[in-house]
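Undergrad: 3D model of this:
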Amino acid sequence: MTDLHHLGPAEPDRLHYILDSLVAFVALLTPEGRLKDVSRNALEAGGVQFADVENRLFWECTWYTHDSVAAARMKDAVERAARGETSRYDEVVRTIGDGRLDIDVQIAPVRDTSGAVIEIVASATDISARVAGQRQTQALMADMSHRIKNILSTVRALARMTRRTARSESAFDDFIGRVDALTALHDALNRTREADEFFVELAESVLAPYLADRRSRFSIRGPHRTLQRDQAKLLGLCINELATNAAKYGALSTPDGRVDVELRAEGGTATFAWRETGVPGTTEPTHKGFGTLFVSETLGSIFDAAASRQYGADGLTVTVTGTDARLFATASPGAAA
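TA: Got it, this is the predicted structure:
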């Protein structure tokens, strides 16, 4: 067999130049699967010379030495082509520097005038971009599925707790209000992409209905760290419940009331605090409603610690201190805003 790689364009055998002019990787095989010729781009991709693969069984060449399963698949496709069958499938082959390349392979027989298989053409196209896109889509779909399940679980928990705690005449309106709050949180998290003041932005989004005409009555502080998205939604729902209660019975129901909302984090420990002032005569209610139960249970879950609820002479204070392992998406330190 003659190496055609250095023949000039005036030589009579034009087949090799056709192979080299194609975008696809192409190899010409004997019916037994031995390599007769191959396109230059295939040799360059494999980091080999023609002499390295000439007359070798195709599935034993460099492109298939990384994976016995891939080699067996090629051997089977070649044997089928020798019987007159065409095969097509996706494969991962070995490239120069022990790299990997995703390809779309086609193995087809070449027949003479009598119908006998005299050669086999193996061709392949680079599908790396397509495969990368598919993998990204799969990852996005998996992430979306996870988020949808978490949202539905939260909605289900809201429904169960509302049914258990609300008066029958207000249960539906209470539930819809909480779903609306969850929707607002979801929108806020989708809009927020920066780590700086992420907690502050989240809290301001939840408290927007109260900040419009009472901004001076709020103090909101938090670290410059990105919250884990699912935990951020739950923390936002806690803030919503606390604000709703404050508007009905606490600091936002009186002209002199103030609310301080703070998240601190240091050394693997995080503290969330909601403090109301300017509400004289605050007393602990005899009935624990949805908000009280939800905030206590949810903060306990986020921080892996029991939340404290104190009814002081000047207003309500809710605090919890625990691990920040579930709270933040990154471990980068932040400073208070």
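Undergrad: hey, let's count contacts and neighbours off CA atoms from now on
TA: Noted.
Undergrad: Do a quick rundown of the helices in this protein.
TA: Using DSSP state H, the helices of the chain run over residues 15-21, 40-46, 50-53, 68-82, 128-165, 171-191, 198-206, 208-214, 229-248, 290-303.
Undergrad: Show me what the fifth one is packed up against.
TA: Think helix 128-165. strand 99-111, helix 171-191, helix 290-303 (3 or more C-alpha pairs under 8 Å, 6 or more residues apart in numbering; DSSP states H and E).
Undergrad: Looking at the helices of the chain, which is nearest to Ile96?
TA: Ranking those by proximity to Ile96 (C-alpha to C-alpha) places helix 40-46 first, at 4.7 Å.
Undergrad: Quick check: which helices or strands does that closest one pack against?
TA: Partner elements for helix 40-46 (3+ C-alpha pairs under 8 Å, 6+ apart): helix 15-21, strand 25-29, strand 87-95.
Undergrad: Return the most buried member of the ones you listed.
TA: The highest mean neighbour count among the helices and strands packed on helix 40-46, using mean count of other C-alpha atoms under 10 Å, belongs to strand 25-29: a mean of 24.
Undergrad: Might you calculate how far it sits from the centre of the chain?
TA: Distance of strand 25-29 from the chain centroid (C-alpha atoms, centre = their mean, to the nearest Å) equals 39 Å.
Undergrad: which residues sit against it?
TA: The contact list for strand 25-29 (C-alpha atoms under 8 Å, 6 or more residues apart in numbering) reads 19, 35-39, 41-42, 58, 119-125.
Undergrad: One more, please, to line up against the first structure:
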Amino acid sequence: MLQSALLKQVIDAVPDGAAVIASDGTIRCVNDAWRQFSCANDGDRTSYYVGENYLRVCRDSSGEGSELATRIGAGLSRVLAGGQEFSAEYPCHCPSEKRWFMVIAKPLDLDGARFALVLHRNVSAEKRHEIEATHAEQNAKNLAAIVATMPDAVVGLDLEGHITSWNEAAQKLYGYDRSEVIGRSVEFLFPPDSSKSVGDHIADIVSNGLRNFEVVRQTKTGQRRRIEITAAPIRSVSGEIIGVSNVNRDVTEQRRSEQRLRDVLDNLFAFVGVLNLEGTLIEVNRAPLEVAGLEVKDVIRKKFWDCHWWSYSPDTQTQLQDACNRALAGELVRYDVQVRVAGEQLIWIDFQLAPLRNEDGDIVNLIPSGIDISDRHAALKALKSSHDTFRSLVEHSPFGIYTVDADFRIAHVSDGARKVFANVHPLIGHDFADALRILWPEPFATEAIGRFRHTLTTGEPYRSPRTIERRSDIGETESYDWKIERITMPDGRPGVVCNFYDLSERQRYEEHVRFLMREVNHRSKNLLTVVTSMARQTARGSSPDEFVDRFSQRLLGLSASQDLIVQGNWGGVTAKDLIRSQLNHLAQEVRCRRVKIAGPDLMLTPGAAQGIGMALHELSTNALKYGSLSVPDGTVAIGWGASQGDKIFHISWREHDGPEVTPPEKTGFGRTVIERMAAISVGGEVELVYGPTGASWTLTAPLAQVVMSAEAELP
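TA: Below you'll find the model as predicted:
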């Protein structure tokens, strides 16, 4: 029955997409509109969903629109169960347009069975009209709200100049309430000396469209205000001009500010100008003209680089042309340069060239400006010189100076401090705590780190006048006088500066001085003992005159040895220097022709030098009086050296071609010195022989008792 020709004709005549739904929700038949919609929207083109269950599709719907599908399914179920007609609107948009449909389910009884006729009606046109009407209404409300709340005064006029609208900003600007002005001619705002009537203004606006101009208007209290007006014609729905809208902006203070700015610029010694895109100067303020002794006609419409300020130097002109090209490319150019002023004088300015853009972002002008920085430039030059001098003093100071930054890293190290950090790599930027643990042992390293952190945190300075510690990296004990203070680093954050002086050399010097003082004290005591003994022995059996002569000679010999010891800083005397010093009392002819000395370079200890020197003095004195040097042809040979594998030292005195000598009958001081004192001073032995041509004397001793070794040398 459902497929009867009559039913098919009936539903095909319906313009909406239609389907007949059985009581179980199965689609039994559809009309032509349904089939066409299915084909046009990539639907089922074979059965057109006939046989599908409409209710199940609604129930199984998910995602966006599932709630609406559920509601439609429920409404259709009620219709099939005996309920009345059901309808619902739903969107069905496609890529090319937004669409809305109305689904209508009507009960249908055929041959006693319950069916539903489901229609899908396209209501997009009605929906769009509804939306447009809503938007238009809202736009009107928005426009009215905008006008009412605009910060600028908005005044509406009819073509005769009567006020038709007046917002709150207009009331604040002019002082009139809306009820006082609606319907009145706007000319009551014109000052008495106004040159144009409202009719003239309206005519210009109507004939020329949108216009911007400035006028003077008068408030309710009689104040004259400079007003910037943006005017436009008001049109009816048919396009006919029915009035004029005026946006009134009070620019009185702005114009006053602009004039004040111009006055300020003209009274500042600062260059301000305007260039066109070809680099021609088209406007300039007064100050640079006055300082250069120029007039406007001297520079206006000239290429900027050809003007008096720049034309003193081709290089300066080229630099300016390059700056103009860079500014034309959109760059803000700034640099310090010298310009010429009156009297051919050059001054430094901070020069800037900026591009000026219009509302579209296009560059329309170049704006040069400059500020006199001659004083600043001189101050910077002096500051740099001072900085360089100070830096040189710091860098090359014998004192050590280094800084630690806020991150506790080494920031700066002077030349005088680099030796201390020689084993820290890399140096600059190294963690200071790690560096100290490389240099110093515990617990001193941790203590020093704590001192630095405390000063960095609190600003409390610290000084240690004498720190003596053994270095971990080099294994040597060093001494320092050091002080730390908190400073502000170049990045603005706090840091610590350490100034220190290496006392190690001073400490070693002081120890050396103490050693020398002990040595002097010891030597002095020994020397006094020797002098005392020498005086007693010399005095025995001597007349007063003989005592003075012999004692003086012996003192001179002892003094010669002592001079060499002192000159050597108590560090020893060479054998050759010692021998020569004890022969100085001989005549030059004797020393040069009749005394021969030969031996290696050996450094004798101070004790050995004193004992051997006294013996040599006594031998030379005896030789001059009784031995080989007492006759014209007699000679002396003095030799020294080491033997037995460099373990034994020996020195000898040999007289030749002299008279026969015999041992003295008495043992005086001289014999004691020659035979005993020299031997005792070096822990050795003396052999003395009185021969037919003169005396022969030999001293042997352990080499270590006579000659200074590297270990025995003083620091």
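Undergrad: ok, back up a step: can you tell me which of the contacts of strand 25-29 of structure 1 end up in strands?
TA: 35-38, 119-125 (DSSP state E).
Undergrad: Quick check: of these, which has the highest neighbour count?
TA: Of these, Ile120 is surrounded by the most neighbours, 27 neighbours in total, counting by other C-alpha atoms under 10 Å.
Undergrad: Would you confirm that it contacts Val78?
TA: Yes: at 7.5 Å, Ile120 of structure 1 counts as touching Val78 under the criterion of C-alpha atoms under 8 Å.
Undergrad: residue in structure 2 matching Gln231 of structure 1?
TA: Under the alignment (TM-score structural alignment), Gln231 of structure 1 pairs with Ala608 in structure 2.
Undergrad: Tell me how far its match lies from Leu119 of structure 2.
TA: Going from Ala608 of structure 2 to Leu119 of structure 2 by C-alpha to C-alpha, to the nearest Å gives 139 Å.
Undergrad: Roughly how far does the residue nearest the centre of structure 1 sit from Leu316 of structure 1?
TA: Of all residues in structure 1, the one closest to the mean position by C-alpha atoms, centre = their mean is Asp143, 4.5 Å from it. To Leu316 of structure 1, Asp143 of structure 1 is 38 Å away according to C-alpha to C-alpha.
Undergrad: Ser145 of structure 1 too?
TA: Distance check for Ser145 of structure 1 against Leu316 of structure 1: by C-alpha to C-alpha, it reads 38 Å.
Undergrad: Which stretch among the helices and strands packed on helix 40-46 of structure 1 approaches Ala171 of structure 1 most closely?
TA: strand 87-95 (55.5 Å).
Undergrad: Now find how far off-centre the closest one is within its chain.
TA: The answer for strand 87-95 of structure 1 is 27 Å, by C-alpha atoms, centre = their mean.
Undergrad: what do you get for stretch 460-475 of structure 2?
TA: Distance of stretch 460-475 of structure 2 from the chain centroid (C-alpha atoms, centre = their mean) equals 31 Å.
Undergrad: same thing with stretch 640-649 of structure 2?
TA: Distance, centroid of stretch 640-649 of structure 2 to centroid of chain: 69 Å (C-alpha atoms, centre = their mean).
Undergrad: separation between whichever residue in structure 1 pairs up with Val520 of structure 2 and His186 of structure 1?
TA: Correspondence of Val520 of structure 2 to structure 1, assessed by TM-score structural alignment: Ile148. Using C-alpha to C-alpha, we find Ile148 of structure 1 at a distance of 11 Å from His186 of structure 1.
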